[in-house]
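Colleague: can you look at this prediction? I've put the sequence above it.
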Amino acid sequence: MSIAIPFIVLLVVGVIAAYHRLRLAVWVAISATALVAAWLLGASPVASIVAGVLLALASLPLLIPAIRLPLITAPLLKFYTKILPPLSETERVALEAGTVGWEGELFSGKPDWKVLHEQPKPTLREDEQAFLDGPVEELCRMVDDWDITHVRADLPPEMWDFIKKNKFFGMIVPKEYGGLGFTALGNHKVIQKLASVSSVVSSTVGVPNSLGPAELLMHYGTQEQKDHYLPRLADGREVPCFGLTGPWAGSDATSIPDFGIVCMGDWNGARVVGVKLTFDKRYITLAPVASLIGLAFRMYDPDGIIGDKKDIGITLALLPRDTPGVEVGRRAMPLNCTFQNGPIRGMDVFIPLSQLIGGEAYAGKGWQMLVECLSIGRSITLPSSASGGAKMGARVVGAYARIRKQFGLSIGRFEGVEEALARIGGHAYTISALAEASAAAVARGELPAVPSTISKYHCTEMGREVARDTMDILGGKGIILGPRNFAGRNWQAAPIMITVEGANIMTRSLMIFGQGAILCHPWVLKEMKSAMLPDERERLREFDRNLFGHIGFAISNAVRSFWFGLTAATVGRAPGDTYTRRYYRKLNRYSAALALCADTSMLLLGGKLKFKESLSGRLGDVLSNLYIASSLLKRYEDEGRPATDQPLLAWSIHNAVYKIENSLSSALRNFPVRPVGWLLWSLVFPLGRRAQYPSDRLCHKVASLLMSPNEARDRLGVGVFTTPCENNPGGRIDSYLSQVVLAEPVERKFLKALKNSDIEALDFRSQLDEGVAEGWITAEERKQLEALREVTIDAISVDDFDPEELRSAGYRREADSGRAAA
């Protein structure tokens, strides 16, 4: 046994050093000290000497730069430059455009939770809160979604006027240009509240405050462009849209065939240098009503009028609607949600170079401009819309499930419905935390390239799940459209959010991990940059530092993954309280597992990894759910660790962890190099998979929260429009919950007495009369039951119409013409 002790000592010290990420010199010093101590305590002298020699042979070449640089680093650098996948200009711009925040810690394998906890709690300014309580509340009261989506297929004129007058289109425009100057968080809260009552209104307001002329002008516009356009955009004199997508370039935006040729032309009576544009765009929100059109196109200068470069590249420009040759005004009909959307076309449309966003200096820089601004817009509009719809759904469907009874029991008490209610509540809690986290990142001044894609993809996907479960619970109430239906249009709108600002399939399989693996990794991008340095000595020195940092990082993650797998992440330092500490430990485990799997994938697959979309998608899901779970814990901490929220937090965390293990399992079982997949499995899941989907008991707790008045339910609904006015059927249903709960004991007493009686009355009012006469209920209780019947009828009723009301205007015109001809 004494012979094995020195080698066991080396192994144990090495594992501890790797787990804690000690420097190589520290590991060697501790190992040497431990060997001497083992010798003195009785270990075999010969074995100790052999172990010491092995330690020296392994460490000295690495510790001495004069040996390491020429004999180890230089050959590895030569090999690395050969296998380094070439980066296209498009990929390079995308990688350099964003900033790295908390997602970088998750990719580290050892997150520093202080970084997350020290982020300030998202808080609205006084003017932002006043705007929510004033103009936003008033605008929500004006919304008649049936009138908008079915009768007019548009907002009524008074609503357009209200939106412009109150500067809803200028929320992001700085105050010095006449806008509201809201933070990203303020923008998020406004869109969330509007989306809770109408997806059409939220889209109409959201687009001008997302990717579009205002955002681009603020970042890149010339001073003259800012001074002219920003005040007009802020007060609604200009309604903007932005044309990017066309028939031949959707998600592949860099391949747009729309082009502009530099030439001379006439503009406002003068002969100037400009661009003659030919373009065909579709799916452009607000295009039919826009007065100012932003346009992305590829710019060419074949005659060398402005320089030697013929293909200048993607460029952005501003076109007034009345520019000769612009064809705009026709409408598309997006799944009957009827927000303003349509095509923009033009052939040989001339504009001067002064209409390029940023002027001639920004010609050819359009892709960079778009990537930087896309991450901002993608972080806010769609996640906020999903949050508003999901939170409203959780509140209203929870109340409906308590009000609606079948077989003498509230439908929310049936376990099948409880499962759906739990998903609605858990997803609403998750979406709102994730949407607020991404908006807060922008408000802190970050350009969250990776979090924005995570937020857009997962908020809209979970939003679709909430809409589906809502429809399942509502049944006939959900599928019959009309003024009383609060859910049908959200169901129709769900695929729209999935599709726009980057189709979700492409976002998941190409963007989240494809961008995150390089941008968020602590060493990969540094290695790539150091390998391309022009100075040979500096290149070797920097590559050496980054390479061996990366090697130590990889070894540490392998050790940490295996240790956490063996212990099921039940030991180790972690922040949080006694309730949440276990969740932090789980995330530490999966952070290490993600870093290990990502490193291995990039090492073995190199440039081929970008074509392994299933693998990228699954590893992206791991990163996404780590970020989601972190957002949940941050929300819980920011709100003061409310005990009543614990079922919602637990459901959401368990759901995220379950998805993480599923994704890791699928990635490793389908790993392209099978033996490596088996090895990774043994490190990540040494005792097999342990995560479980949220239990039935937990689902029951979450469903009960949605169906009863309580603080957690109130917090979940903060920021959505629940005012019970005539045009807000969801708000009315939500307002009935307390009244229904108070009336339930009287209802049970009355129904029990009625069942055991021999009265002959069949209609409800006559039964109440006899109930009072027989003494089952008092006169006051009778009024309570009558009120309960009224609110129940309002909650469950659906609309019906005269057949002529449902015929299209075109059909009616044709029928009238036929009758006139007869």
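Modeller: Happy to help now that I have it.
Colleague: hey, let's count contacts and neighbours off CA atoms from now on
Modeller: Will do.
Colleague: which element is the residue positioned nearest the centre of the chain on?
Modeller: Against the mean C-alpha coordinate of the chain, by CA atoms, centre = their mean, the closest residue is S455 at 1.2 Å. Under the criterion of DSSP states H and E, S455 resides in helix 449-474.
Colleague: which helices and strands sit right next to that helix?
Modeller: On a contact count with 3 or more CA pairs under 8 Å, 6 or more residues apart in numbering; DSSP states H and E, helix 449-474 meets helix 366-403, helix 415-443, helix 476-479, helix 488-499, helix 613-638.
Colleague: and among the ones you listed, the most buried is which?
Modeller: Highest mean neighbour count of the helices and strands packed on helix 449-474: helix 366-403, a mean of 28 (counted as mean count of other CA atoms under 10 Å).
Colleague: circling back to that earlier point, and the helix holding S455, what's buried?
Modeller: 449-471, 473-474 (16 or more other CA atoms under 10 Å).
Colleague: all helices of the stretch 651-800 of the chain, in order?
Modeller: For the stretch 651-800 of the chain, the helices defined by DSSP state H, counting those that start in this stretch occupy 674-684, 696-706, 711-716, 729-735, 737-755, 764-774, 779-796.
Colleague: cool, and the stretch 501-650 of the chain?
Modeller: All helices of the stretch 501-650 of the chain, identified by DSSP H, counting those that start in this stretch, fall at 504-506, 513-519, 524-531, 536-567, 581-605, 613-638, 646-669.
Colleague: and what of the stretch 151-300 of the chain?
Modeller: Remark: helices assigned in the stretch 151-300 of the chain by DSSP H, counting those that start in this stretch are 157-165, 184-195, 199-206, 213-220, 223-234.
Colleague: point out the most buried one among those.
Modeller: Highest mean neighbour count among the helices of the stretch 151-300 of the chain (mean count of other CA under 10 Å): helix 184-195, a mean of 28.
Colleague: second structure follows, compare the two:
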Amino acid sequence: MLLLSLLAILVLVGVLVYRQVALIAASSIVIVAWLLLGVVAPALYSAWLVVPLVAILLVLNIGPIRRVVLSKPVFSILKKTMPPISATERDALEAGTTWWEKQLFSGKPDWNEFAQISLPQLTADEQSFLDNEVSELCSMLDEWDIHNNRKDLPPEAWQYLKEKKFFGLIIPKEYGGRDFSPYAQSRIMSKIASRSGTAAVTAMVPNSLGPGELLVKYGTEEQRQRWLPGLANGTEIPCFGLTGPEAGSDAGSIPDVGIVCKGEHEGQEVIGLKLTFNKRWITLAPVATVVGLAFKLHDPEGLLGDPNKKEYGITCALIPANHPGVDIGKRHNPGSPFMNGPIFGNDVFIPIDWIIGGAAMAGKGWRMLIECLGAGRGVSLPALSTASGEMNYRLVGAYARIRRQFNTEVGKFEGVQEATAEIAASGYTLEAMRQFVTKGLETGAPSVMTAMAKYHATEMMRQSVEHSMDIVGGRAIQNGPRNFLIASYISVPVAITVEGANILTRSLMIFGQGAMRCHPFLFEEMQAMEMSDAGAALKKFDRLFISHLGHVANNMLRTKLLGFLGGRFSSVPANADDFSRRWYQRINQLSAALASMSDIALAVLGGNLKRRELLSARLGDVHSQLFIACAILKFHSAHPRTRAEDAHAEYAVNRAIYLAQEALKDFANNFPVRWLARTIKFLAMPCGYVVRKPHDDLIRELGDLIMEENPVRQMLSHYLYISHDPLDAAGRVESTYQTLLSLGPVWHAFLKARNTGKLQGATLQEQAEDAAAKNIIQPQDVARVVDYDARRFDCLQTDAFDKL
């Protein structure tokens, strides 16, 4: 009876932990249950059981005792092992906001909150701009001509960008801008990118990391009035100097300096800065009229008002490009001919009020930059990637049907379908991510979410382009005005490099920031350890630590239960349907495992986890893929159910969950405390897997669908600029494909007859006429067959040039 009573107590404790009952209430319930069970099992009243129970309850519930016995030893150990947070790291961690990614990191996502999220919609003005101004701009652009002849946008395109306020999308209307939403900005950049990556980069930079966004958020009213109207109407062209020869991804280490001093400006002596800087890879620098600049600010004479403060840290200023001493060098060649170049300056004096936000914002530049990087990471670069993924879907799917080998459409070969299925799923996923992420940006600037978006969108673009090149083959590697893939291929290195290199983003940022920003207690605990008042620090830490212990216990229990049940019976959104229910439950299972493994890793490795990038990157992958899976499910639920939509969503979400699962396995397999890793891995995935790779049947289905005018292809095409010009690189494939579709079964019937030797004639014209005479096709179809064959042959050709 004693064993049964103890088992009942353990089950009760498990239920209380799982339900997250408050500590005092839970302790009271345990005491009452103990007393009641002691009636039937008197051994529960024995001292060897009661004394430990009382001791545990006293330690957990009595603050002064808990602090001495539990919290203080842990506090002391962590204070010695955890590295201090630098000012730069603190700014990065405190910058921005969090959104749904925090729920996933908690181990227990609030699906009621998720159900309330609706995907973004365009306003009438935004839709009109896309349909008219953006389409008009795209009609002016020829990427081959831009790349190989002009090395720049045509003058009429530059003028149109300025006149129609493409550079002022984020600027409020009171300053002459368009004040468009993040979703509208993404859609605009994506549509431009589907026509010209050069034009898209040119348009995106003023609307992402640049003076415009910094001025809107942090500038003084005088600075806004001075600069924003010109930035909005294109009379001012901005660039922003952040990266230098010795500071790329580690932007916090920039050597560029500004020394506070007195100097002469417009005939008067004023307090200002003497700047020395060397910047490179600065987009729009060669044509900029105003330069944003990041540098480290020093005030050796205390002229800013604080005689005890000499080092202010990273600061941002705004400088006219023609200001004396500012030297904009020759152009770089980043592979794509958007304007890009270096900026130099030595002892350039500027007044103090040229600091963005004025002297009050001195030293606050890094936080400003971290928050503003969200636009580039969450809007611009994913928009370029989405355009590439969706164009690959449309054009490679069409080409795979036009191109035939061994008397079969190449898209019918299963080896090709393995690649086209990935292209199809990536196009679908990228659009789902774009809409989910830009919805999150409406709430603020979630730094972890935008890092996820930047890394995974650009990596998906890389893989989609590589699959596309593999399928199209020699037709894709021969450069020329016919090549519809080469521009995307060339742009891949730019996408994975800028706004934080992908290796850095994955290995340091996603989990490094995610653990701090998304964990409910960790960052505050580290802040407590840095407090100067030891008594207050311990009290704050104690309060957080006891809650943290409850959080860990809850997630460990959830990991165990959800692992054995495969997530079944766990909560899902109220509007979940039969398609999504099990996927949400699998997300619950892996979310709990992520939370448990993260806490274990932090407890065991402490500050060393920051340096164990192989491990932390895998936890970041789990977090990211769960976020992507949620984006896919939200996107799927926003459309009418069709088999095509279900197939794309099933493959995409299956792939995301599978990648999360594999990252979790790899983390456990490489965790240094082997027995602990094996235990958690078994609890999280007792069957060895949560999902398997997408089935071959689904691969074949997507491989067929990408060649058809299916609902998903039509939907994704809605976000692009589609040319039907048979002399255009993309338009040639598109018009040929549409001609093939218009033939319906006629072309197949003709080919079948020709391949089986039923037709007479030396030319295709003669064979088509013979097919009509034999009632294989209709007489009116002869000209259509001949026309399509001419288009088909032309579509397969590559460019040839005179000898150099």
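Modeller: Good, I have the coordinates. None of the values given here were measured: they were computed from a predicted structure.
Colleague: closest to M347 of the first structure out of the helices of the stretch 651-800 of the first structure?
Modeller: For the helices of the stretch 651-800 of the first structure, proximity to M347 of the first structure was assessed by CA to CA; helix 729-735 is nearest, at 47.3 Å.
Colleague: mean per-residue distance, that closest one to the second structure?
Modeller: With mean CA distance after the TM-score superposition for the first structure, helix 729-735 of the first structure departs from the second structure by a mean of 3.6 Å once superposed.
Colleague: please enumerate residues in contact with that helix?
Modeller: Residues outside helix 729-735 of the first structure that contact it (CA atoms under 8 Å, 6 or more residues apart in numbering) are 392, 395-396, 399-400, 483-486, 721-725, 791, 794-795.
Colleague: please repeat the previous calculation with a cut-off of 7 Å.
Modeller: Helix 729-735 of the first structure is contacted by residues R395, V396, A399, Y400, R484, F486, T722, T723, P724, C725, A795 when judged by CA atoms under 7 Å, 6 or more residues apart in numbering.
Colleague: is A51 of the first structure in a helix, a strand, or coil?
Modeller: What DSSP: H, G, I helix; E, B strand; the rest coil gives for A51 of the first structure is helix.
Colleague: now it: how far from I733 of the first structure?
Modeller: 75 Å (CA to CA, to the nearest Å).
Colleague: do the same with N670 of the first structure
Modeller: Applying CA to CA to N670 of the first structure and I733 of the first structure gives a distance of 48 Å.
Colleague: likewise for R152 of the first structure?
Modeller: Using CA to CA, R152 of the first structure is found at 26 Å from I733 of the first structure.
Colleague: the two: who's more crowded?
Modeller: Of the pair R152 of the first structure and I733, I733 is the one with more neighbours under other CA atoms under 10 Å, namely 24 against 12.
Colleague: which residues touch the aligned residue in the second structure for G478 of the first structure?
Modeller: Matched to the second structure by TM-score structural alignment, G478 of the first structure sits across from A476. Residues near A476 of the second structure by CA under 7 Å, 6+ apart: M469, N483, L485, I486.
Colleague: who are the contact partners of the first one?
Modeller: Looking back up the chat, that one is M469 of the second structure. Residues near M469 of the second structure by CA under 7 Å, 6+ apart: A476.
Colleague: 10 Å - rerun?
Modeller: N392, V396, Q463, R475, A476, I477, L485, I486, Y489 (CA atoms under 10 Å, 6 or more residues apart in numbering).
Colleague: residues in contact with the residue nearest to the fourth one when sequence neighbours are not counted?
Modeller: If the residues on either side of it in the chain are set aside, R475 of the second structure comes closest to T798, at 5.9 Å by CA to CA, 6 or more residues apart in numbering. Applying CA under 10 Å, 6+ apart, we find T798 of the second structure in contact with G474, R475, A476, I477, Q478, N479, G480, P481, R482, N483.
Colleague: mind putting those in TSV, distance to V216 of the second structure included?
Modeller: Shown next, in TSV, are those (distance: CA to CA, whole Å):
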residue	distance to V216 of the second structure
G474	48
R475	47
A476	43
I477	44
Q478	45
N479	42
G480	42
P481	41
R482	43
N483	41
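Colleague: helices and strands around the strand ranked longest in the second structure, which ones?
Modeller: Longest strand in the second structure by number of residues (criterion: DSSP state E): strand 268-283. On a contact count with 3 or more CA pairs under 10 Å, 6 or more residues apart in numbering; DSSP states H and E, strand 268-283 of the second structure meets strand 238-241, strand 257-265, strand 290-298, strand 327-328, strand 340-351.
Colleague: so for it, what gets flagged as buried?
Modeller: By 16+ other CA under 10 Å, the buried positions in strand 268-283 of the second structure come out as 270-283.
Colleague: that strand vs the first structure, mean deviation?
Modeller: Relative to the first structure, strand 268-283 of the second structure is 1.8 Å off (mean CA distance after the TM-score superposition for the first structure).
Colleague: show me what V115 of the first structure aligns to in the second structure.
Modeller: So, by TM-score structural alignment, V115 of the first structure is matched to E113.
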